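Trainee: mind looking at a prediction? Sequence and model below.
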Amino acid sequence: MISADALRLSDATLPSLPGAVARPAYDRGKTGIGIVHIGVGAFHRAHQAVYIDSLLGDEPDWAICGVSLHSSEVRDALRPQDGLYTLALLGEQPSQRVIGSIRELLCARDEPAAVLARLADPAVRLVTLTITEKGYCLAGDGLDAAHPDIVRDLASPDAPRGAIGYIVAGLRLRERHGLAPYTVLSCDNLADNGGKLRRAVLQYAERIDADLAHWIDTKVAFPRSMVDSITPATDDSLRERVERELGVHDAWPVQREPYTQWVVEDRFCNGRPALERVGVTMSDDIAGYDKAKLRLLNAPHSTLAYLGSLMQLETVADAMREPLLSGFVERLMREHIVPATDLPSGFGAGGYVDAILERFRNPAIRHLLSQIAWDGSQKIPVRLLATIADALAADRPIDRLCLPVAGWLRFVVRQAQAGVPLVDPMDAALSRAGRTATGDAAHDIAAFLALEMVFAPLSGDTRFVDALRTAYAALGEASREQVASALLAATGSSHA
C-alpha cells in the first residue's frame, strides 16, 4: 500500500535516502539544458536519460528538457519531484538508482511557447526522440503528407502539434535568428531511423519554405541509432517497492533489465556529449548492429516463443530452464546465425551471445512467449528467413534454422484448429492454411509456402522446401514430447 503521508522524492529529500540507493553524482544546480527530448516515456527515462545521468558529472551542459507532445501525466508526476525519479534494475540482485538528468518537463499541448523557446535556445544542441514509429507520420520511407497531424501542422507551421512540426518550427526559429542548428537523433526502434526522420523533416520543410529546407539539408545532422533494453511498464507494485526501499514516494519510477545497449552514428552538427565515456557505442555501421540484434536476439526470441509455446511454457525464463530448448537456441546462435551474418567490424559475437543468453535467463523479467509470438508473418522473414537465405548462398546447412520456422507453422496450425485468432496482420490467410492442415508435411508446407508475402523467394528453393518439410515432420503433432524429441534430434546431430 502506498502511504498517503509519505514524503515525496525531490532535491530536498535526496540526502535522506538510504545509502544503498544510488543518486546523482553531481550538483544538479550546476547543470544546464543542452538536450530536448520529445516523448519522455518509460523507455527514454530508463535508457537514454540514464546514460546522460552518468555523463553530467564530467559534462554538466547536457541535461535534458523532457517534452510530452499531448499528455501531461509525466510532467504532472515529476515536476513536484524536481524531475527526479527512480530506476529499478531487475536482476538477481535488484537495485535502485535515482536519475537526475531531466531538469525540465514540459507538455507541448499546454505550453507550446515554452517548448518552442527551448528549441530556439542556443544552449540546446541536440534534440532526441522516442515517439514510436507512428509519431513520424511516415508513408513508406518518406512523409505521409495526408496524415491529419501533418495536414494540420502545415496549415499552422508556427503553432505545431506533432513531432515533425516542432522539429521544423524550432529549426526555422534558429535559421531566422542566425543560430546554429541542433542535431536531431531518433532513438526509436525503426530501421534507418535517422534517414527516415531526415526525409520526413525535409519533405515537410519543403512544403513551408524551400530556403529553410535547403538550410536543413546542408546544415542539420540526423544520426542513425539502435537501442535495446527490456523495460516493463510501471505498476503499483513497483511504486510500492520503490517507496519501501527509498522511504519516500516516487509518483512514476521506471524499471528495466540490467542490460542496456545504445549504438549511435557519429554524425553531429553542433557538438555532442562524450557518449562513448558512459558505454554508448559510436559506429557508422548502425545497419550492422540492427542486423545483429534482429538475428542474434530477436530470432532466438521467436524460436523460444514458438517452440516454447508448443511445449506449454509461459515465459522466456521458463523456456530457458528447459535444457533441450535452451541448448538448441545457444547452438543455433553460435553455430548457425553468427557464421551466416555479416557483423560490424570489431563486434564481439561471443560476448554478445553470452549477454543475450543471460538476459533470457533473468527470472525477474516476465517476458511472455505468447506476446513474442505476435506478428509472426512480419517477424519470421527478417529474423530467420534472411539468415537462411544467407546460409544457402554460402552453402551452409539450414536444417536447424528451419526448426523454429516449422515451429511457427505448427503454432499457427494449433491456434487455427482451436479457433483462436492470431495476433498477426495476415491472420486470415495464415488461419485458412492452418485450418486446412492435415498433418502431412508435403501438403501443409505447400499451403504455407503459397503465402509469397512471407516466403518468396525461398519458396522456390528446393533445399529450403525439403529442409522445412523435414523439420515440420519432425515436430509431429507438436505435443510437448514430440517437440522435445525434435530438439534432441536436432541438437544431437553434428551436421544438421
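Mentor: Here it is on my side, so go on.
Trainee: going forward, measure contacts and count neighbours with C-alpha atoms only.
Mentor: OK.
Trainee: the spatially most central residue of the chain in helix, strand or coil?
Mentor: The central residue of the chain, meaning the one whose C-alpha is nearest the mean C-alpha position (C-alpha atoms, centre = their mean), is Asn189 at 4.5 Å. Each residue gets one of three states, and Asn189 gets coil by DSSP: H, G, I helix; E, B strand; the rest coil.
Trainee: tell me the contacts of it?
Mentor: Shown in contact with Asn189 (C-alpha atoms under 8 Å, 6 or more residues apart in numbering): 132-133, 226-227.
Trainee: could you turn the buried ones of the residues you listed into a PyMOL selection?
Mentor: What follows is the PyMOL syntax selecting those of these that are buried according to 16 or more other C-alpha atoms under 10 Å:
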select buried, resi 226+227
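Trainee: from the contacts of Asn189, which land in helices?
Mentor: Within the contacts of Asn189, no residue falls in helices by DSSP state H.
Trainee: got CSV for the contacts of Asn189, with distance to Ala12 too?
Mentor: Putting these into CSV (distance: C-alpha to C-alpha, whole Å) gives the following:
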residue, distance to Ala12
Thr132, 35
Glu133, 38
Met226, 36
Val227, 33
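Trainee: of the contacts of Asn189, closest to Arg28?
Mentor: Nearest to Arg28 among the contacts of Asn189: Val227, at 26.3 Å, using C-alpha to C-alpha.
Trainee: the closest one touches Gln261, doesn't it?
Mentor: Yes. In this structure, Val227 is within contact of Gln261 by C-alpha atoms under 8 Å, at 5.6 Å.
Trainee: here comes the other one, which I'd like you to weigh against the first:
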Amino acid sequence: MVAGLPVKPRLTRRTPVPVTGIVHLGPGAFFRAFNAIYTADVMAKVGGDWGILAVSLKSPTARDQLAPQGGVFTAVEMGADGAIPRVVGSIAKVLVAPEDPEAVVAAMADPAVKVVSLTITEKGYCHNPATGRLNLAHPDIMHDLADLAQPHSAPGFLVAALARRRAAGIAPFTVLSCDNLPSNGVLARGIVLDFARAHDGDLATWIEAEVRFPATMVDRITPATTDADVARLADAEGYTDLACVQHEPFRQWVIEDDFTDGARPDWSEAGAQFVASVEAHETMKLRCLNGTHSALAYLGYLAGYETISDTVADPAFAALCGKLWQDEIVPTVPPPEGEDLSAYCTALLGRYRNPSIRHRTWQIAMDGSQKLPQRCLGTLADNLADGRVPKGLCLVVAAWMRYVGGVDEAGNVIDVRDPLAARLKALSDAAEGSGAKVAALLSVDEVFPPTLAADARFRDAVTAAYEALVSEGARGTVARYAG
C-alpha cells in the first residue's frame, strides 16, 4: 500500500477472466482508458474471446498494480458534472517482459492471438523521428539483433513472435499501432521490416507479404493518475485501486480496416469507426489537437501553469489556440469525411477547459524531441511551402528550445524527460545568445530535417520568438502573438 492512502480493501475481480485474443504492448494509463474500455464494451455487447494479455516492456508497475486485482481496474470518467467510475475487466493477465521474455514471445505466437496492439509512445519504436527509419544503433535494437531469443525492444518482440509463427505454419497476427504518430501503421510496418531485413531476409519477405499493419487515430485525454486520485476513489467507492485511471468523456477511434483474415473485435459496436484510410482523421487530430497540446504544454509551463485547463483559463492562451487553428493549422488539414474542422476545434477548446481533467503541462512536455516532428514540424513545413511564415508554430518550437534548456523563467531547474535531454541541454548551455542556441538545437537532425533547419525564414522566425521569450516571458509573448 502507498503511504498516506486510505486503508481500504483492494479491488478484486468478480467476473470470469476472459479468454485471450489480443496481446497489448504498453499497458499504461492511456491503454487502460481507451483500448481496454473499447474491448470490454464489445465483449459485453456481442461477446467474443478478445481478452487482453498486457505486456510491460520495462517496468513491473502495471503488473504489480493489476495482478492482485485479477486484472480489473477502475476507469473514472471526469466530466463537468462530476466523476463516473466503472470497473473494467478486459485484461486477462499482465506480463513484465524483462522478467520472462520467452513467455511474452510464446504468448504472441499463440494461434488464439489475432491482434498485437501497441501504445509504447514514440520512443518505443526505436526509430529516428526525422526519417521514420529504425535506429540500428539503438542499444535495445543492437541487443535484439545479436540475441533475438531474449528481446528487449518492441520491434524485437514483434519479429521474434512472427518468426515463431512462420516456422510453425501459423497465420500472422495483425500489428495494430495505437500511438499518436502520423501514419502509425506505415511506421510500424517499416520499423518491423527494417529489423527483419537486418535479421533474416526470408522472414522479412514473408512479413512484407503476409502481415497487416492497419493505421489508427486515437483520441482521449488521459492525465497521469496521482495518489490523490487513488485516495478520492477509495473514499467514494470503499476500495483501493492503484491501477485506476482518469479520463475525459470524449473518445474517438478511427481504424483502417485491414486485418489478417479479417480477424478482429468489432470495435464499431463500441463506437469505433472502421474506414478505408485514416490519413485525414489522423492529420486532423495530430495537428489540431496534439499540435496545440504541445503549444500549451511548453508555453504554459514556462508561464507557470500546472495544467492545460489552468493554461487555457488565461484568455491569452485560449486566443493562442484560436489563432494557431485559424491561421496556421486548419489551412494545412484536408477535411476528413463527416468532420467540420471549425466545430472540431471549438470542441477541442471546450475539452481543454474541463476543470475535472488535470492534464499537467509537464506531462505533455515529455519526450518533445520525439513528438515535435509529428505534431508541429510537418504543419510548419506545409505553411512554408505555401509561402506563409507560421510565427505561432515557430514560437512553439522556440518554447520547446527554451524548455529543454532546463531552466524556467524564474531560474528554477526543469525536470526535462526526453531521450535526448542531456544532449539538448549541453548544446543549449554551450551556445551564447539566442541565435546561437537556436542554431545549435536546429542542428539536431533527429528532430529537424536538414531542409527545414536550413530555411532562413524558419530559422529567423524561431530566433525572434526565442529572443521574445527571453525578454518578455512566455505569457507576454503569447499575448502579443494572439493579439
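Mentor: Nice, I can see it. Please read these numbers as outputs of a predicted model, since none were measured by experiment.
Trainee: any idea what the TM-score is?
Mentor: TM-score for the superposed chains, counting by TM-score structural alignment, normalised by the length of the second structure: 0.78, backed by 464 aligned residues with a C-alpha RMSD of 4.1 Å.
Trainee: in strands only, show me the contacts of Asn189 of the first structure.
Mentor: Among those, the subset assigned to strands under DSSP state E consists of 226-227.
Trainee: ok, back up a step: the residue nearest to the centre of the first structure maps to what in the second structure?
Mentor: With TM-score structural alignment as the matching criterion, the partner of Asn189 of the first structure in the second structure is Asn180.
Trainee: who does the helix ranked longest in the first structure touch, helix- and strand-wise?
Mentor: Secondary structure assigned by DSSP H gives helix 399-417 as the longest helix of the first structure. Here helix 399-417 of the first structure is seen to pack against helix 299-310, helix 427-435, helix 462-474 when contacts are counted using 3 or more C-alpha pairs under 8 Å, 6 or more residues apart in numbering; DSSP states H and E.
Trainee: hmm, 10 Å instead?
Mentor: helix 299-310, helix 323-332, helix 376-380, helix 386-393, helix 427-435, helix 441-449, helix 462-474, helix 480-492 (3 or more C-alpha pairs under 10 Å, 6 or more residues apart in numbering; DSSP states H and E).
Trainee: give me the mean distance between it and the second structure.
Mentor: Helix 399-417 of the first structure, aligned to the second structure and superposed, deviates on average by 7.5 Å (mean C-alpha distance after the TM-score superposition for the first structure).
Trainee: quick check, distance from that helix to the centre of its chain.
Mentor: 25 Å (C-alpha atoms, centre = their mean, to the nearest Å).
Trainee: mind listing what's buried along that helix?
Mentor: So helix 399-417 of the first structure, judged by 16+ other C-alpha under 10 Å, has buried residues 399-416.
Trainee: now do it against helix 299-310, angle only.
Mentor: 50 degrees (axes from the mean of the first three to the mean of the last three C-alpha atoms, to 10 degrees).
Trainee: between helix 399-417 of the first structure and helix 441-449, how big is the angle?
Mentor: Relative orientation of helix 399-417 of the first structure and helix 441-449, computed by the same axes, to 10 degrees: 80 degrees.
Trainee: for the stretch 51-200 of the first structure, which segments count as strands?
Mentor: With DSSP state E, counting those that start in this stretch as the criterion, the stretch 51-200 of the first structure has strands at 63-68, 85-89, 95-99, 102-107, 126-129, 138-139, 142-143, 183-186.
Trainee: Glu322 of the first structure corresponds to which position in the second structure?
Mentor: Aligned against the second structure - with TM-score structural alignment as the criterion - Glu322 of the first structure pairs with Asp314.
Trainee: now the strands of the stretch 51-200 of the first structure as CSV including distance to Thr31 of the first structure and mean neighbour count?
Mentor: Compiled in CSV, the strands of the stretch 51-200 of the first structure are given as follows (distance: least, C-alpha to C-alpha, whole Å; neighbours: other C-alpha atoms under 10 Å):
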stretch, distance to Thr31 of the first structure, mean neighbour count
strand 63-68, 6, 26
strand 85-89, 17, 24
strand 95-99, 14, 20
strand 102-107, 8, 22
strand 126-129, 15, 22
strand 138-139, 36, 16
strand 142-143, 36, 20
strand 183-186, 20, 26
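Trainee: a markdown table for these, including distance to Thr470 of the first structure?
Mentor: Below are these laid out as a markdown table (distance: least, C-alpha to C-alpha, whole Å):
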| stretch | distance to Thr470 of the first structure |
| --- | --- |
| strand 63-68 | 52 |
| strand 85-89 | 43 |
| strand 95-99 | 47 |
| strand 102-107 | 55 |
| strand 126-129 | 46 |
| strand 138-139 | 40 |
| strand 142-143 | 42 |
| strand 183-186 | 43 |
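Trainee: so for Asp461 of the first structure, which of those strands sits nearest?
Mentor: Between Asp461 of the first structure and the strands of the stretch 51-200 of the first structure, the tightest spacing by C-alpha to C-alpha is seen for strand 138-139, at 32.4 Å.
Trainee: what does that closest one contact?
Mentor: Taking contacts as C-alpha atoms under 10 Å, 6 or more residues apart in numbering, the residues outside strand 138-139 of the first structure that touch it are 144-147, 196-197, 199-200.
Trainee: in helices, which of the residues you listed appear?
Mentor: Among the contacts of strand 138-139 of the first structure, the members that lie in helices (by DSSP H) are 196-197, 199-200.
Trainee: which one of the residues you listed has the most neighbours?
Mentor: Neighbours here mean other C-alpha atoms under 10 Å. Within these, the largest count is held by Leu197, at 25 neighbours.
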